[in-house]
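Colleague: coordinates only, no sequence provided:
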């Protein structure tokens, strides 16, 4: 802590490395830290936004692939599943790249790498290209999904605990908006009679802009160093895997539905690509915009409580979707699907707020305090975010594969929605059992037997 009345000096930006960073120090935060953190957040959001757009590029490109491309609905669902899978897997190394290379440095590198999948898609996007070629190019697009993990790990280190829900929610929400934005751009291009190469030509210069802005205006934090022990400790902690399961239900739903919504509309309800494009952006847009609200509500009421009731809403919406799918009611289907998107975004914000709160609560229960507890929470939450983000994104793979199998078996998405309803019920049960259930007798017994603070996750 700084001495009373002492204004902390601005952190050095020599070679873009900040030598001193203590956001929990109120004086440091108010005089210096908040300005720097907000600047890094702004350019992190932009870079992650472009990353999400490139990751979900193929959810749009498949709408351009008419009969002349020779792709079946099953081929398209498999293609988007592969893209989602790669985006999930690369989130793990991207998380640790921040500590190894620095948050600013890795943002520049990861943004620049997005040129590869975009240029490759520009070259192959024409009738006559084999399905295998599309799969390989789709694999490249998956790297855009990794930007989320490195961005969230980086921003997590910049903000104090009381601001993390808002900051992480805004960072992720701004990135998630990349999904509806690329769908809106595609809608404009399709409506104007343009082809997929026009869309790709729009994003290539934006990638360059994102990399240049990150190089000019972002920072690395010196005391965020690669810590393999943190990764091992996070992997051994049961809460990492419990939160991964819950994040499948929120973010897995968001990204999976983002890839699949347009295909469901074209295959089940007979919409044309242009008609589908008029609708597909609405759900991802609302889901992205409400994510910061989910973080803000979690800051105020506790992430576990918001997450619990959010799963109630997701389950209810899915039940209505089963009904709408069986009755083939397009208006009801679209409205409720958009509501489900919004709830998934709200849950994204609340679940990610829980992560640092859980490890902070464990530190306090072990008798740590002040910067020691905050450092412990940052160390393990930063390491766990990559694993949680990766497993959560795998939910998007499961959703696309479930839709693929449902269309092959039943000719509609109804079977997939029934499976999703069961999964949301399981998420509700896990959230309540692990983070909110506190039997009075057991709590009272522990309170009398132990002198140290009691471990409670209800407020995380």
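Modeller: Cool, got the structure. Since the model is a prediction, treat every value here as computed from it, not as a measurement.
Colleague: please count neighbours and contacts with C-alpha atoms only from this point.
Modeller: OK.
Colleague: all strands for the chain, in order.
Modeller: Applying DSSP state E to the chain gives strands spanning 17-18, 220-221.
Colleague: can you tell me which of these is packed in deepest?
Modeller: Stretch with highest mean neighbour count among the strands of the chain: strand 220-221 (a mean of 22; mean count of other CA atoms under 10 Å).
Colleague: ok, residues contacting it?
Modeller: With CA atoms under 8 Å, 6 or more residues apart in numbering as the test, strand 220-221 has contacts from 16, 17, 18, 19, 20, 21, 102, 103, 104, 105.
Colleague: run the last query once more with 7 Å
Modeller: With CA atoms under 7 Å, 6 or more residues apart in numbering as the test, strand 220-221 has contacts from 16, 17, 18, 19, 102, 103, 104.
Colleague: what does stretch 325-342 give?
Modeller: 254, 269, 282-284, 286-287, 290, 314, 317, 321, 324, 414.
Colleague: buried residues, that stretch. List them.
Modeller: By 16 or more other CA atoms under 10 Å, the buried positions in stretch 325-342 come out as 325, 332, 333, 334, 336, 337, 338, 339, 340, 341, 342.
Colleague: same deal with stretch 399-411?
Modeller: Quick answer for stretch 399-411 (16+ other CA under 10 Å): 399, 400, 401, 402, 403, 404, 405, 406, 407.
Colleague: comparison target, given below:
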């Protein structure tokens, strides 16, 4: 299978017509400088996108008894934003190839004004629950920014640097969640719980800034053409759905816990909005900062191995949270919950590193080499990244719905955590069975690998993805 030919030259709009990051000379002479510049402004745009996507995780803290919305209703508002953010990731993925990475970043950043202005207009007691729900739907556009940003940056970097680059891009975006939580803490502490519009006033000019910077400094890659064939191939590939399942466990946990943490503290441990806001930012902050580390470790040791250890740790941390919930120990609960954030951040970095590695391995299994193999890997991994990101984000919806049902049924989140523990165990088994098990079944299409001593040992084809 041959790689797609570069697109014809395009005029204006900061288009780059030739791009070959796997060529070491090209990379050193100009590729790295251009890629790093686009990475920087991609992070800024994605950061604001994540903040707006997680807007309702903090707006619900401003909604006191006068709003007439119970805890289940607040969890549902957060769930709506999560769901829409996951769904729009699919079209956002292919928008990069249709419009260009720089052009779409400008459009996507500008669209964040819609939910921000809408929330400004409706955030007051007496507004109907349906209206709040429609505004929560609008905030989902912030979740789509992640898919287009990751697809775009994936094309800029060589395979050997993708773990670091994707981890940094995603981590810088993810940190938008704790940042808006910190800003909301400052607003609650200074202006009071009844002033959500102050928070919205802070973010409106930042949206303008991120869109302007993307328009001024980012680039479009002409070789990244719209390829519906790649989308169809990635949908048919079993690895796309296996990695989606694993990403539900990592990113789904991160975004789900980020949105729900404050509500859990309020409803299970009777924290006030200010007390909850003073703690909730810490977990998402650490999970975001550690994500590039997960990508770096995956580059060095193999994404599958890091992902396996991550799920083992998440299962153990969930066990701690369950014990703390039963004994109503807030300090132990916080330790376990924050460990879940840190481990999910590591897993986010390692799973995303696995995706381009898997498709590069598949290219080599087909007999492709050099730039032809690299182009094949970029083509399919670019399509798969958006789909995997969309399905993974649905894990956040599952977490919020699980919390909603658990609090409705028992008044506690313990039942939800028990189901999460079972899921992490399943993710551990799948990671080991598909990517690390030493058997001919795990070896995939590439078969046994030769050892340095001349003998053969059946080992996993994707162990170092």
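Modeller: Yep, that arrived. Everything numeric in this text was worked out from a predicted model, so none of it was measured.
Colleague: reformat the buried residues of stretch 325-342 of the first structure into a markdown table and put distance to residue 220 of the first structure next to each item.
Modeller: Formatted as a markdown table, these follow (distance: CA to CA, whole Å):
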| residue | distance to residue 220 of the first structure |
| --- | --- |
| 325 | 49 |
| 332 | 48 |
| 333 | 46 |
| 334 | 43 |
| 336 | 43 |
| 337 | 40 |
| 338 | 38 |
| 339 | 38 |
| 340 | 37 |
| 341 | 34 |
| 342 | 33 |
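Colleague: cross the residues you listed against helices and list the overlap.
Modeller: 325, 332, 333, 334, 336, 337, 338, 339, 340, 341, 342 (DSSP state H).
Colleague: look up how far residue 384 of the first structure lies from the counterpart of residue 91 of the second structure in the first structure.
Modeller: Counting by TM-score structural alignment, residue 91 of the second structure lines up with residue 93 in the first structure. Counting by CA to CA, to the nearest Å, the gap from residue 93 of the first structure to residue 384 of the first structure is 12 Å.
Colleague: among the contacts of strand 220-221 of the first structure, which ones are buried?
Modeller: Buried residues within the contacts of strand 220-221 of the first structure, defined by neighbour count using 16+ other CA under 10 Å: 16, 17, 18, 102, 103, 104.
Colleague: okay, stretch 13-29 of the second structure sits on what stretch of the first structure?
Modeller: Stretch 13-29 of the second structure maps onto residues 15-31 of the first structure, going by TM-score structural alignment.
Colleague: next, the buried residues of that stretch.
Modeller: With burial defined by 16+ other CA under 10 Å, the residues of stretch 15-31 of the first structure counted as buried are 16, 17, 18, 20, 21, 22, 23, 24, 25, 27, 28, 29.
Colleague: any idea how far the third one lies from residue 221 of the first structure?
Modeller: Okay, so that is residue 18 of the first structure. 5 Å.
Colleague: swap in the last one?
Modeller: Applying CA to CA, the value for residue 29 of the first structure to residue 221 of the first structure is 15 Å.
Colleague: again with the second one
Modeller: Computed with CA to CA, the distance linking residue 17 of the first structure and residue 221 of the first structure is 6 Å.
Colleague: try the first one
Modeller: As for residue 16 of the first structure, its distance to residue 221 of the first structure is 9 Å (criterion: CA to CA).
Colleague: for the first structure, which helix is longest?
Modeller: Assigned via DSSP H, the first structure shows its longest helix as helix 370-410.
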